[in-house]
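Visitor: sequence plus predicted model, see below.
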Amino acid sequence: MPSHDARMIRGAALPTAVAGILAIAISAAVAGGKGAIGAAFAALLVMAFFASGQYTLDRLTRNNPQLMMGVALVVYTTQILLVGIVLAVFKDTTLFDTKVFAFTLLGCVFVWSGGQIRTHLKAKQFYVQNDDKPDERTGPGRQP
């Protein structure tokens, strides 16, 4: 994985992990053990789904960056649908507190998105990539 791609995942995963740990601590104090389990499951779910989505996006658009917007929309839609399926499957569970799970999930999604935006804005990524090929207009030995 190129360093820029790893930096994007780290820039979103680290704040999300911190938010998840805070949510687990607050949930344990407010809702007990089931709340802590729900918060932990939600934080891990967000980090797993969104990190895998970022990795998939990077892999699919590495050789053809023109597809970035279309692939990004498909990946994001798939992530949201998978989160919706998980919510539907666990809506009546007694394994953890579902309200804590839902609020932690929502909060971690916002933190992940904010981390991605912040990392992208701070990245010094070139818009034009030099292929080390001579320009057709100037060529080797020609003046622009």
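Guide: Everything's here; your move.
Visitor: C-alpha only now, for contacts and for neighbours.
Guide: OK.
Visitor: list the buried ones in the host helix or strand of residue 74?
Guide: For residue 74, the element it lies in under DSSP states H and E is helix 68-89. Using 16 or more other C-alpha atoms under 10 Å as the test for burial, helix 68-89 gives 71, 72, 75, 76, 79, 83.
Visitor: second structure follows, compare the two:
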Amino acid sequence: MQSNDARLLLHALVPTLAIGAVAVGVSAAVAGAKGALGAVVGTLLVMLVMGAGLVVLQKTAKSLPQLFQMMGLLLYTTQILFVLVFLIAFKDTTLFDTKAFAFTLLGTTLVWIAAQTHGHMKAKTLYVEPDSAGTKKAETAGSPT
């Protein structure tokens, strides 16, 4: 992973982790230990799914740039389906408070998306490859006078 990719991941991960910590505190105050556990599970699920998605998307952009847009759409669909499967598997659980889990999942997802968008907007991404030192400079067109 290149440094700018790691920086983008970090810019999305830190605010999500901070909001997750706030959600754990609020959930613990409102719903007790099960609420705190639900908030922890929700935060970890978002960080896992969104972080893995960002890493996969960055690797695809480097190796197969022509598939970047299609891979992005497929990746977001896969992320939604993965979370849906998790929700279906744990819909009747008594391990954690499902409302705290759901609100934390929603909040941390929105924060991740906003932070990732902000990181992309602030990134200094080159749109063209800079010339290497060994390449010959292009000569100007036209006749010499």
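Guide: Great, that's in hand. Remember, predicted model here, so these are calculated numbers, not experimental data.
Visitor: tell me how they score on TM after superposing.
Guide: Aligned and superposed, the two chains score 0.91 in TM-score terms (TM-score structural alignment, normalised by the length of the first structure); 140 aligned residues with a C-alpha RMSD of 1.5 Å.
Visitor: that older thread, just put the buried residues of helix 68-89 of the first structure in TSV and tack on distance to residue 117 of the first structure.
Guide: Below are those laid out as TSV (distance: C-alpha to C-alpha, whole Å):
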residue	distance to residue 117 of the first structure
71	18
72	14
75	17
76	15
79	17
83	21
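Visitor: residues in contact with the residue lying closest to residue 54 of the second structure once chain neighbours are set aside?
Guide: Leaving aside its chain neighbours, residue 54 of the second structure sits nearest to residue 9 (7.2 Å; criterion: C-alpha to C-alpha, 6 or more residues apart in numbering). Residue 9 of the second structure is in contact with 51, 54, 55, 116, counting by C-alpha atoms under 8 Å, 6 or more residues apart in numbering.
Visitor: these: which two are farthest apart?
Guide: Spatially, the most separated pair among the contacts of residue 9 of the second structure is 55 and 116, at 12.3 Å (C-alpha to C-alpha).
Visitor: stretch 19-39 of the first structure vs the second structure, mean deviation?
Guide: Compared with the second structure after the fit, stretch 19-39 of the first structure shows a mean deviation of 0.2 Å (mean C-alpha distance after the TM-score superposition for the first structure).
Visitor: how far is that stretch from where the chain is centred?
Guide: Here the centre of stretch 19-39 of the first structure is set off from its chain's centre by 22 Å, with C-alpha atoms, centre = their mean, to the nearest Å.
Visitor: touching that stretch from outside, list them.
Guide: Applying C-alpha under 8 Å, 6+ apart, the set of residues contacting stretch 19-39 of the first structure from outside is 40, 42-44, 95-98, 100-101, 104-105, 107-108, 111.
Visitor: among those, name the ones in helices.
Guide: Using DSSP state H, the members of these that fall in helices are 40, 42, 43, 44, 98, 100, 101, 104, 105, 107, 108, 111.
Visitor: look up how far residue 121 of the first structure lies from the last one.
Guide: From residue 111 of the first structure over to residue 121 of the first structure the distance is 15 Å, taken as C-alpha to C-alpha, to the nearest Å.
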